[in-house]
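Enquirer: Let's see this in three dimensions:
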Amino acid sequence: MWPGLVGKEPGTDHPPISLDRMIELTTSADVDGREFDGIDLFLFHPHLDPDASDSEIRALADKIAAAGLKVGSLVAPVWPGTVGASAFGSADDRKKFVLAIEKACRIAKILNEHGVREYGVIRIDSAGGVSDWAQDPVGNTKKIAETWREAGKIAEQAGERLAAEGEICWGGMHSWKAMLDTLEATAMPKVVGFQADLAHTYLYLMGYNAPEAALLQPGYGSEEFWPAYKILTDALRPWTLDFHVAQNDGSVHGTGSHDKTGRHCPADDPNGKLEIAKASSYWLKDADKRGIKHICWDGCMFPNETLESAETWKTILATMIKVDEA
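Expert: All right, here's what the predicted structure looks like:
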């Protein structure tokens, strides 16, 4: 559901899209009789108040269940301007980050007890910029790991797992090597792991924010791509707890307060760089052993016109079916 919120600003030509409308768009999609099974949720306004009462959350669960959907992974409101703040910021910032996890776990518990949620993780990131992290790479990576460990303990007690999405706009996870370093420093592999998004991880290959970590150079061919992709996925797949189907055209994009990151483009975009089903199989090998029970589509920062088109949802559903089959 977060494509209806991320990068959206009230009063502009890309305002937030309501949860009700996003659910309607989800349930309207059909490909040869197959439909979406559920939705992932962003635990923040205007879709959900992170401090909503138990009864309000149960009412939301009733609404989603009535639409014939389950709830999968949850996005914790870890960023400045929501509940949280930088995982490598001040002591107060880091307390706010952990508070966001506490609130997410509370909501998860209610959804689980309701029965609308049976699987999925809680999504996090470092919530701090790359340039801030780069002022002290070693020290800031240590701070992220300490914050994530504290958050991980809370999640573990709640029977949840945390997964950090590999977006290049967040410090300490802006390259595949930095992401691996941060996860290894956190050292909670069964609780704190990685959320692989095809669009974001494509830019890991190109070393956009970390040229020294590039595995490919512009102008590469398929004979170079797949060996490089194997290096990337072999390194991060053991940590991967959640997965996003997406496409990337090789460019970066950012709107609102969301810094430049991997551009999601339509699954059938002629400029798409990825063979989606084949690339997905690299990440999803032995997925059951890592507790992955569902896959999700991410199309953040799509124009509202694109999100409002039924063809967008039908195309990605057809693509996800191909991923499932692969």
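Enquirer: C-alpha from now on. contacts and neighbour counts both.
Expert: Noted.
Enquirer: surely A61 meets V116?
Expert: Yes - because the distance of 6.2 Å satisfies CA atoms under 8 Å, A61 is recorded as touching V116.
Enquirer: so what's the residue of the chain most remote from its centre up against?
Expert: Going by CA atoms, centre = their mean, the residue of the chain most distant from its centre is E223, 29.0 Å out. Residues counted as contacts of E223 (CA atoms under 8 Å, 6 or more residues apart in numbering): none.
Enquirer: Next, the structure of the following sequence, for comparison with the previous one:
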Amino acid sequence: MGSQEERKRFVEMVRKSCHIAKKLKELGIRHGGVVRIDSASSPQNWAADPVNNTKLIAQTFREACDVADDYGEKLAAEGEICWGGMHSWKAMIDTLEAVNRPNIGFQADMAHTLLYLLGYNSPEDRILPADFEWKDRAIFEEGLKTLTSALRPWTIDFHVAQNDGTVHGTGSHDKTGRHCLATDPNGRLDIPNDAGYWLRDENGKLTKAFKHICWDGCMFPNEVMTQQQTWNEILSTMIKVRQLHGWYEAE
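Expert: Got it, this is the predicted structure:
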């Protein structure tokens, strides 16, 4: 969205990102991965004209895909409730389908996609019932199945993360899913188990849609990030995910 000049600048930033990615590959320190994008627009601005604004986002993303294709790169749209046209699971699918390019997909962040279940910025797309309580684990997992079955076919990048079911925004950044530490007692996700809904299909078979995963730990102050215990807990959680859903390939 935005003006023609702003959308042109967006595509140019994608080009620069792809150029950097190419250099990292040439140096031998990047063997895969994606280039992350978002709509850079709020749900409120998008809602002023949903149909035409989705078309505009899709047009801009298509131009970005064409640039990325020149570098052999794929673009991953990170679904967050703060980005217009990406603020709900249904809006996200509508946007991806409108782009209709083979080198674009979905970046699933466990913390952000949790808010899709609650319909925070799109109540009509809420998956969990309005009277849902977090103690109802079976209902929660059914919601995860619905969400992931719709978005998993699009998913080309995956962020392991924790969320306490609330939102957070800093400065001019719209509120989005709040990231928590891996072992936060208020975390709503059983991370190793719930990661499986993204990493395995409806029959429990590994999709192997991507070869690496990462921890997404934004929103933490520096004093937390510089503690060794923080990283011990993150790595321990990541290892548990790998033990449940990883695989080995020949060198």
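Enquirer: tally of neighbours for Y220 of structure 1?
Expert: Neighbour count for Y220 of structure 1, taken as other CA atoms under 10 Å: 9.
Enquirer: Could you do the one 4 residues further on as well?
Expert: Burial of E224 of structure 1 is recorded as 13 neighbouring residues (other CA under 10 Å).
Enquirer: before we move on, the earlier item: which secondary structure element is home to the residue farthest from the centre of structure 1?
Expert: helix 222-236 (DSSP states H and E).
Enquirer: start and end residues in structure 2 for that helix, please.
Expert: Aligned by TM-score structural alignment, helix 222-236 of structure 1 falls on residues 137-151 of structure 2.
Enquirer: mean shift of that stretch relative to structure 1?
Expert: With mean CA distance after the TM-score superposition for structure 1, stretch 137-151 of structure 2 departs from structure 1 by a mean of 0.8 Å once superposed.
Enquirer: Tell me the buried residues in that stretch?
Expert: 140-141, 143-145, 147-149, 151 (16 or more other CA atoms under 10 Å).
Enquirer: Could you do stretch 100-119 of structure 1 as well?
Expert: Buried residues in stretch 100-119 of structure 1, counting neighbours by 16+ other CA under 10 Å, are found at 100-108, 110-112, 114, 116-117.
Enquirer: do stretch 188-205 of structure 2 as well
Expert: Result for stretch 188-205 of structure 2 [16+ other CA under 10 Å]: buried residues 188-189, 191-192, 194-201.
Enquirer: contacting residues around E165 of structure 1?
Expert: By CA under 8 Å, 6+ apart, the contact set of E165 of structure 1 is 123-125, 194-197.
Enquirer: do V167 of structure 2 as well
Expert: Counted by CA under 8 Å, 6+ apart, V167 of structure 2 has contacts 175-178.
Enquirer: pretty sure it is in a strand, no?
Expert: Yes - assignment of V167 of structure 2 by DSSP: H, G, I helix; E, B strand; the rest coil places it within a strand.
Enquirer: now for E156 of structure 1: what does it line up with in structure 2?
Expert: Match for E156 of structure 1 (TM-score structural alignment): D69.
Enquirer: mind listing the helices for the stretch 101-250 of structure 1?
Expert: With DSSP state H, counting those that start in this stretch as the definition, the stretch 101-250 of structure 1 shows helices at residue ranges 130-134, 137-157, 176-186, 198-206, 222-236.
Enquirer: so the first one matches what in structure 2?
Expert: Here helix 130-134 of structure 1 aligns to structure 2 at residues 43-47, judged by TM-score structural alignment.
Enquirer: contacting residues around that stretch?
Expert: Against stretch 43-47 of structure 2 from outside (CA under 8 Å, 6+ apart): 53-54, 81-85, 87, 121.
Enquirer: likewise stretch 207-227 of structure 2?
Expert: 33, 109, 155-161, 178-181, 199-201, 230-231, 234, 238.
Enquirer: Flag every buried residue along stretch 301-320 of structure 1.
Expert: 301-304, 307-308, 312-320.
Enquirer: Work out the gap between that stretch and the centre of the chain.
Expert: 17 Å (CA atoms, centre = their mean, to the nearest Å).
Enquirer: can you check stretch 184-191 of structure 1 too?
Expert: 18 Å.
Enquirer: And whatever residue of structure 1 lines up with W231 of structure 2, which helix or strand is it part of?
Expert: Aligned by TM-score structural alignment, W231 of structure 2 pairs with W313 of structure 1. Using DSSP H and E, the element containing W313 of structure 1 is helix 310-325.
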